[in-house]
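1. Sequence first, then the predicted structure, then my questions.
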Amino acid sequence: MPPRILIDADGCPVVNQTVALAGEFGAECFILCDTSHQIEKPGAKTMVFSKGADSVDFALVNLVKTGDIVVTQDYGLAAMCLARNAKPISQNGMEYTAGNIDSLLLARHTAKKIRSGGGRLKGPKKRTPEQDAAFIEKLTDLLKV
């Protein structure tokens, strides 16, 4: 039986690809979003939560089970999912692991300190077809397990 897929959909550019792959593998797919980003896709169940700081993240962590795949760009959420033995991946196909999550969280903390001190950081670059391909490849690998 394929694992479930939970999508942290706020700001997620790979919802369509995720739902399509879930359908190909017969995996249950859940789109979790808040009231300001309601996303409905055939083949997935949408779950809408109140618009509040981290409301979707906490709901997702309460739903996630061992072996579930979680699509998120949030390092903090990924860390909580790892603690529940889930398999979090980024929208770019990077799998969050015990080996990389600490350095990612430290980088996030450092960036936040720079911004709160008045510093500026460059935003993300425009999404590329290579990132889409890397995501599809990683998600396919995880669904084959």
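-> Happy to help now that I have it. Numbering: from 1, shown residues only.

2. C-alpha from now on. contacts and neighbour counts both.
-> OK.

3. for residue 95, what are its contacts?
-> Contact analysis of residue 95 by CA atoms under 8 Å, 6 or more residues apart in numbering lists 87-89, 138.

4. quick one: residue 60 is in a strand?
-> No - under DSSP: H, G, I helix; E, B strand; the rest coil, residue 60 sits outside any strand and is assigned helix.

5. Presented hereafter is structure B, for comparison with structure A:
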Amino acid sequence: MKIWVDADACPKPIRETIIKAAERTKIPCTFVANHVIPLPKRLNITMLQVESGFDVADNEIARRVRENDLVITADIPLANDVIEKKAQALSPRGELFTTENIKSRLNIRDFMDTMRSSGVHTGGPAALSQADKRAFAGHLDRILSKYGQNNKQ
């Protein structure tokens, strides 16, 4: 397992949670962004800086992700690509994307995109809440614990 982080829009508190988890579990973790992200110097925590541009980081993650990897992203199309590769996708708000929910999430995203392009102001996402942070940390811990248990067998 490797953890991939779509780091361009990853909130700092979530990034800190990921770093702590990677340090604790020693699982390789790569933050992918088009700008430098300050990270601690650890052998298993790396930064992959990509060129600026629409979906460049997402495309790089989709290209590199392998079965059983974990991708942290709020990007629904990237989450769909990840699931199709039999990897896991978790949003920074703690939503675990699955084969059961990803198609409806894509439909909602496409509908909202259509609304915005027709001039309807849909607003942005709400601020990251304590409940979001707890949901994320809980899902991350369960995924990494399950990986650790499976790895021992």
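-> Sure, I can see it. Quick caveat: nothing in here was measured; it's all calculated off a predicted structure.

6. Just give the TM-score of the two.
-> Put the two chains on top of each other and the TM-score (TM-score structural alignment, normalised by the length of the first structure) is 0.94; 141 aligned residues with a CA RMSD of 0.9 Å.

7. Drop anything exposed from the contacts of residue 95 of the first structure.
-> 87-89, 138 (16 or more other CA atoms under 10 Å).

8. ok, of the contacts of residue 95 of the first structure, which one's closest to residue 129 of the first structure?
-> Nearest to residue 129 of the first structure among these, counting by CA to CA, is residue 138 at 14.3 Å.

9. Which helix or which strand is home to that closest one?
-> helix 129-144 (DSSP states H and E).

10. average offset between that helix and the second structure?
-> On superposition with the second structure, the mean distance recorded for helix 129-144 of the first structure (mean CA distance after the TM-score superposition for the first structure) is 0.6 Å.

11. Return the subset of the buried ones among the contacts of residue 95 of the first structure lying in strands.
-> For these, the ones inside strands are 87-89, with DSSP state E as the criterion.

12. buried set for stretch 46-64 of the second structure?
-> Quick answer for stretch 46-64 of the second structure (16+ other CA under 10 Å): 46-49, 57-58, 61-62.

13. Quick check: residue 5 of the first structure touching residue 29?
-> Yes - taking contacts as CA atoms under 8 Å, residue 5 of the first structure lies within contact range of residue 29: 4.7 Å.

14. what residues do these two have in common as contacts?
-> residue 22.

15. Those two - which one has more neighbours?
-> Counted by other CA atoms under 10 Å, residue 5 of the first structure and residue 29 do not tie: residue 5 has more neighbours, with 27 against 24.

16. Tell me the residue in the second structure aligned with the more buried one.
-> Counting by TM-score structural alignment, residue 5 of the first structure corresponds to residue 3 in the second structure.

17. Thought residue 69 was touching its match, still the case?
-> Yes - counting by CA under 8 Å, residue 3 of the second structure touches residue 69, with 6.0 Å between them.

18. tell me which residues of the helix or strand harbouring residue 106 of the second structure are tucked away?
-> In the assignment (DSSP H and E), residue 106 of the second structure maps to helix 102-117. Going by neighbour count (16+ other CA under 10 Å), the buried part of helix 102-117 of the second structure is 102, 105-106.

19. mean shift between it and the first structure?
-> Counting by mean CA distance after the TM-score superposition for the first structure, helix 102-117 of the second structure comes out at 0.5 Å.

20. so what does that helix touch, helix or strand wise?
-> Counting contacts by 3 or more CA pairs under 8 Å, 6 or more residues apart in numbering; DSSP states H and E, helix 102-117 of the second structure packs against helix 76-84.

21. how about the ones in strands among the buried ones among the contacts of residue 95 of the first structure in a markdown table, adding distance to residue 109 of the first structure?
-> Below are these laid out as a markdown table (distance: CA to CA, whole Å):
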| residue | distance to residue 109 of the first structure |
| --- | --- |
| 87 | 23 |
| 88 | 20 |
| 89 | 20 |
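
22. Which residue would you name as the spatial centre of the second structure?
-> Compute the mean C-alpha point of the second structure, and by CA atoms, centre = their mean the closest residue is residue 72, 1.3 Å away.

23. got the contact list for it?
-> Residue 72 of the second structure makes contact with 3-6, 89-92 under the criterion CA under 8 Å, 6+ apart.

24. just to revisit the earlier point, give me the range in the first structure that the helix holding residue 106 of the second structure lines up against.
-> With TM-score structural alignment as the criterion, helix 102-117 of the second structure aligns to 101-116.
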